[in-house]
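Enquirer: Below: sequence and its predicted model.
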Amino acid sequence: MATHDVLVIDPSTLFRQGLRQLLPQDFRVVSEARDVEAARAELSAPTPNDISGAKPSGRSVALVLFDVTDAGEFRAAANQLHSLFPEARLVYLTNGFDAPRLRMALEAGIDGYLTKDRSSNALIQSLHLVMLGEKVFPSDLALLLTQQNHTGSVGAGSPHKGLSMRETQILRALVKGESNKVIANGLHITEATVKVHLKSLLRKINCNNRTQAAIWALNNGLTEATPTAGAA
């Protein structure tokens, strides 16, 4: 089993230490810090036993689990982490959730938004999904944003902005952070077909990428399940 080097950033020392003990062997915590700046200093400082100053570089960290003291710091922290650890998966692990932070997480390209009240097994399972390339966001978080920005319910068989039923299904899958492979398996179509539909729906809703499309879908109430029968 592959081992993933993990950086934990959280204001609480107790939480950081507890998480280090909680994670299984395939998630190796190589460093922990109270905030992004402290993490930068920790990873760049030489250790007493290493005169070369070698430390895990930004590229060697595979996963960053982070929280911020103030929600207003989220966007800046996410941007810094992307810059410091361009190859790492970023997971926002925090207390509770709200629509503004979900929107910022989607826009910032975060790989996961997880809450600290989940069980250890659920957390570990979610982290494994993230490392497989999935986007992991709580389903009730999507519902919260939809309720806040709801502009009209879209019926299961009613295309919106000229979207076909299949395109609507794929949009809903994007909201859940599903990859093309997962979408294809769920809809019993090929990944190539998913890509064709995705290109078409992005053009129709005037979005440039999957993240923008997911935000558009949330803002337009596209979160309810859609039957697959008859979809092309």
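Expert: Cool, got the structure. Numbers count the residues shown, from 1 in each chain.

Enquirer: CA atoms for contacts and neighbours, from now on please.
Expert: Will do.

Enquirer: what's the longest helix in this structure?
Expert: When the chain is parsed with DSSP state H, its longest helix is helix 191-204.

Enquirer: how far is that helix from where the chain is centred?
Expert: In terms of Cα atoms, centre = their mean, to the nearest Å, the centre of helix 191-204 is found 21 Å from the chain centre.

Enquirer: go on, stretch 186-205?
Expert: Worked out by Cα atoms, centre = their mean, stretch 186-205 lies 21 Å from the chain centre.

Enquirer: swap in stretch 104-111?
Expert: 6 Å.

Enquirer: Next: stretch 131-151.
Expert: Using Cα atoms, centre = their mean, the offset of stretch 131-151 from its chain centre is 10 Å.

Enquirer: ditto for stretch 88-106
Expert: With Cα atoms, centre = their mean, you get 8 Å for stretch 88-106.

Enquirer: So what touches it?
Expert: For stretch 88-106, the surrounding residues in contact (Cα atoms under 8 Å, 6 or more residues apart in numbering) are 58-59, 61-68, 71, 74-75, 81-82, 110-117, 130-131, 141-142, 144-145, 148, 211, 214-215.

Enquirer: Any buried residues in the longest helix of the chain, and which?
Expert: Under the neighbour-count criterion of 16 or more other Cα atoms under 10 Å, helix 191-204 has 191, 194, 197-199, 201-202 buried.

Enquirer: dropping in the other structure now:
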Amino acid sequence: MANDNSLTVLLVEDNERFRQGLRTLLSFYNGNGSSVLEVVGEANCLDQVLKLTKDKSPDLILLDLQLVGTDGITVLVSLKQINYAGKVLVLSAHQEDEWIFRAMQAGASGYVFKNHLGTQLCEAINTVTNSEIYLPSEVASRFFRFFQAYSDSCLRACYERNLTDREQEVLYWLTQGASNEEIAKHLYVTAATVKAHLTSIFDKLKVNSRSQAIVTALKLGLVKA
């Protein structure tokens, strides 16, 4: 951040008119609040997001869940892998519980409905930049009910995939963006042991890479948020 009252923002949205609307809304907030929101870049696909995040290190990313050639869940997972330290606020037309849960599980700090931007965005930005979680009041209770149901389904999914307790632990840290060495430290095992567990996990999930394993784990509900 440039100063205590400045917040750098990256807009991730594949609709140019919607991005312009976001810029206008953020400019309005600048004229009516104490903080200055500085848009440092715009992206409409995964490659652009990762490049701009590395180059600009934005404090906040405003992320749509539907982008050119990918989805916002994959973007969230990829941001974890490059150790992005800022906050991600999802802006989406999807109001289904599953979409909200998957986004939060993948690392979002908040979720705003696109048709409620005018009433929710300012509060959401203030909330997530204060290291708190933002969810619209009308879905908060539904979200936590979904979370409770998910905890049970997570156990069933792991059982069906025949994942051991240790493999579940490795998979959890993998979804947090940890390297083999970092996972080894968390679990008090060697990096070689972690590599062996990952080989088994890849085989059971029928994937060939860390990224595929993370996305598959999140989509199948194999790890808890």
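Expert: Yes, it's here. Everything numeric here is computed off the predicted structure, so don't read it as measured data.

Enquirer: Helices of structure 2, start to end?
Expert: Using DSSP H, helices in structure 2 cover 16-32, 46-56, 72-81, 97-105, 117-129, 137-160, 165-175, 180-187, 191-205, 210-220.

Enquirer: As a markdown table, those helices with distance to V39 of structure 2 would be great.
Expert: Conversion of those to a markdown table gives the following (distance: least, Cα to Cα, whole Å):
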| stretch | distance to V39 of structure 2 |
| --- | --- |
| helix 16-32 | 8 |
| helix 46-56 | 10 |
| helix 72-81 | 18 |
| helix 97-105 | 23 |
| helix 117-129 | 14 |
| helix 137-160 | 27 |
| helix 165-175 | 29 |
| helix 180-187 | 33 |
| helix 191-205 | 39 |
| helix 210-220 | 29 |
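
Enquirer: most packed of the ones you listed?
Expert: helix 72-81 (a mean of 21; mean count of other Cα atoms under 10 Å).

Enquirer: Residues contacting that one, please?
Expert: 46, 49-50, 63-66, 102-103, 106-108, 175-178, 211, 214-215.

Enquirer: Okay, Q125 of structure 1 and G112 of structure 1: tell me how far apart.
Expert: 12 Å (Cα to Cα, to the nearest Å).

Enquirer: should've said L81 of structure 1
Expert: Distance from L81 of structure 1 to G112 of structure 1, by Cα to Cα: 14 Å.

Enquirer: Ok, A76 of structure 1 next?
Expert: From A76 of structure 1 to G112 of structure 1 the distance is 17 Å (Cα to Cα).

Enquirer: With K55 of structure 1 instead?
Expert: Applying Cα to Cα to K55 of structure 1 and G112 of structure 1 gives a distance of 26 Å.

Enquirer: And L171 of structure 1, by the same measure?
Expert: For L171 of structure 1, the distance to G112 of structure 1 - Cα to Cα - is 18 Å.

Enquirer: between those two, which one's more packed in?
Expert: L171 (28 against 25; other Cα atoms under 10 Å).

Enquirer: Hmm, A213 and that one touching each other?
Expert: Yes: with contacts counted by Cα atoms under 8 Å, L171 of structure 1 reaches A213, the gap being 7.0 Å.
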